[in-house]
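> Give me a 3D structure for the following:
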Amino acid sequence: MKRVLVTGGAGFIGSHFVKRIIQADDVASVTVLDALTYAGHIENLGVAFLSEKLRFVHGDITDAALVEEVAAGHTAVVHFAAESHVDRSYAAADAFLSTNVLGTQNLLDAARRHDIERFVHVSTDEVYGPLPEGSATEASPLRPSVPYAAAKAASDLVALSAYQTHGVPVCVTRSSNNFGAYQYPEKIIPLFVTRLLSGEPVTLHGRGQHVRNWLHVEDNCQGIEQVLRGGIPGEVYNIGGGTDLTSRELTGHILSLCGADWDAVTYIPDRQANDIRYSMVWDKIASQLGYRPKRDFHESLAETADWYRRNPDRWAPLVAPLTRRVVGRSAAHV
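So this is what the prediction gives:
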């Protein structure tokens, strides 16, 4: 029976994964280690928080002594905990390096000492950097443009080096942009939906030409579980297969779902180092592990917008201070 430690399990993607994996018959227990920073909330875990299988530990992965204590007795680690917002990384790169790199090293050290059988390090397609054309494979060079992506790329390399040096059974996953319910309203989909539902305008960088691949969070969690169960240690797995859209195209879909029109959109100068396009192939996880995304983008986006419409108590207190920082300065990161 698996005993799984999930770091960042009260965050957006982590909480979806916890709710998925805790239902597995071969999982005896799940421990969530989460610092409960601005983007992590106990409420994200829903009824999983009440499960007899779940143990919650409030703490930070930069606390090496705590990580050592919590890791004991587990058979697997799934590592989501990270500073993850590009705009924030411009002003606080040190925090991103501390959490994403040093925190990851703490987990790897503990995993080695406690003979963890599988360590899944969750990363992002942003480590590949901008690709005006073509698509990245798992063997493509890492060329991050911004402090967030650089810190994630560094943590990827630290994780893979632990496999090469110490035999820690690490797999790395890199997904495209996730969306779905419970996402903190600083990323473009929840920010635009909540602002438009509040009758507020939204802003687009440049002319809205930046291209991203949009993957429902449940599809990403499916892929992560498949890597947890069958991934080859020392390997990297891209998780994609969603829908490629420019930020303008995405905005059009969100406007329609929220009953708004283009009068609600303001264009602002592009942000420094705003990568024009991300793209990667995911043939490896498909051929080796049988991964196939299941969620239709348009249906899932409508479900996501409806969740925010039905749950204003979850986001309304967050949006006012956030949007005061965004209006006139920066749009959401995509």
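
> Every contact and neighbour count from this point should use C-alpha atoms.
Fine.

> Show the residue spans covered by the strands in the stretch 1-150 of the chain.
Listed in chain order, the strands found in the stretch 1-150 of the chain under DSSP state E, counting those that start in this stretch are 2-7, 27-34, 54-58, 76-79, 118-124.

> Take the ones you listed and write them to a markdown table, including distance to residue 304 and mean neighbour count.
Output for these, formatted as a markdown table (distance: least, Cα to Cα, whole Å; neighbours: other Cα atoms under 10 Å):
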| stretch | distance to residue 304 | mean neighbour count |
| --- | --- | --- |
| strand 2-7 | 24 | 23 |
| strand 27-34 | 24 | 21 |
| strand 54-58 | 26 | 15 |
| strand 76-79 | 25 | 24 |
| strand 118-124 | 21 | 24 |
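
> Go through the ones you listed and name the closest to residue 277.
Residue 277 lies closest to strand 118-124 among those, at 13.7 Å (Cα to Cα).

> want to put them side by side, so please do this one too:
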Amino acid sequence: MTRKKVLVTGGAGFIGGNFVQYMVNKYPDYDIYNLDLLTYAGELAKHKSIEDKENYHFIQADIADMAVINKLFSKTGFDYVVHFAAESHVDRSITDPGVFVRTNVLGTQVLLDAAKAAGITKFLHVSTDEVYGELDFDPETFFTEETPIQPNSPYSASKAASDLLVRAYHETYGMPVNITRCSNNYGPYHFPEKLIPLTISRVVNDQKVPVYGDGKNIRDWLHVWDHCSALDLVLHQGVSGQVYNVGGHNERTNLDVVKTIIRTLGKSEDLIEFVTDRLGHDKRYAIDPTKLEALGWMPQYSFETGIAQTIQWYQENEDWWRPLLKRV
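This is a model prediction of the structure:
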């Protein structure tokens, strides 16, 4: 039987890195190719446990480099592409939008062209609920796959543009694609500029924890391992051309998240420091994942169990995250 070849872009990052490990371990008969440029948020130390496995392969490359990407596709003959690679930090997009457009839009277009020429089985584009804009605080309102796209930051605008390119390649060329849009992820190997790992690292070090505005912005939290299982399902069973929302049923205010971490680590809430709110800071994200659940997926982690596991992981793996603090 011919071995399936799966290209995972951005596999040295947080979600992509967890997905690479998930796929390498679950599918020993698949060859998993991790393509990453290794920018500031990408690192390979997380893959020490799989780097010697026969079905794991690493490629350092820029997804926006057309010549390199075309050569890679023609040489390797991928069956699947799972596309994570993206600039993803909202604050950085506010100060330097151009980098986000190049990677997130042009890079996606380069990959789509190469995948189209190669006749791949499935192109799975991993996006974000931020492309929908924001919700109000009405607990009965949710993002669905039919919610209009209304991005509010340069980051989410660049992701929305890439989503629309993927859709267009399906509609125009008949390319087999899926788009997933997830809520906020958390879990092991999360780069420490993001809210949860930043808070953990600050609290462990008895440093002030910055909270934007009044801390009442709400996010729907999804454990990264639940996200990986959802992507696996969509990759193999998703209906071509369809969008699937991935949510964790775990809405919390940012302030609640910070207080939970402080309480779990046995520290004082005096560490909380309210700071000037982020420009264009969306009020609330919340996903209705009914369409995905109809395929047979359900999240396995409540926020309580997931955040406890995550905090414990960071306590046990300081040698991984402490060197990264200088990049934040």
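
> about what we covered before: as TSV, the strands of the stretch 1-150 of structure 1 with distance to residue 270 of structure 1 would be great.
Listed next are these as TSV, based on distance: least, Cα to Cα, whole Å:
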stretch	distance to residue 270 of structure 1
strand 2-7	34
strand 27-34	34
strand 54-58	38
strand 76-79	32
strand 118-124	22
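
> For residue 285 of structure 2, which non-adjacent residue is spatially closest?
The shortest distance from residue 285 of structure 2 to any residue other than its chain neighbours is 5.0 Å, reached at residue 219 (Cα to Cα, 6 or more residues apart in numbering).

> what residues are up against the one you found?
183, 184, 250, 251, 252, 253, 254, 284, 285, 286 (Cα atoms under 8 Å, 6 or more residues apart in numbering).

> One more pass at 7 Å, please.
Residue 219 of structure 2 makes contact with 184, 251, 252, 253, 284, 285, 286 under the criterion Cα atoms under 7 Å, 6 or more residues apart in numbering.

> That one maps to what in structure 1?
For residue 219 of structure 2, the equivalent position in structure 1 is taken to be residue 212, counting by TM-score structural alignment.

> how about the helices of the stretch 201-328 of structure 2, start to end?
224-237, 254-264, 290-293, 303-316, 318-321 (DSSP state H, counting those that start in this stretch).

> Quick one: average offset of the last one versus structure 1, please.
Compared with structure 1 after fitting, helix 318-321 of structure 2 deviates on average by 1.8 Å (mean Cα distance after the TM-score superposition for structure 1).

> Could you dump the helices of the stretch 201-328 of structure 2 into TSV with mean neighbour count added?
Putting these into TSV (neighbours: other Cα atoms under 10 Å) gives the following:
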stretch	mean neighbour count
helix 224-237	20
helix 254-264	18
helix 290-293	17
helix 303-316	16
helix 318-321	14
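
> Now distance to residue 190 of structure 2 too, for those, in JSON lines please.
Shown next, in JSON lines, are these (distance: least, Cα to Cα, whole Å):
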{"stretch": "helix 224-237", "distance to residue 190 of structure 2": "9"}
{"stretch": "helix 254-264", "distance to residue 190 of structure 2": "15"}
{"stretch": "helix 290-293", "distance to residue 190 of structure 2": "24"}
{"stretch": "helix 303-316", "distance to residue 190 of structure 2": "9"}
{"stretch": "helix 318-321", "distance to residue 190 of structure 2": "9"}
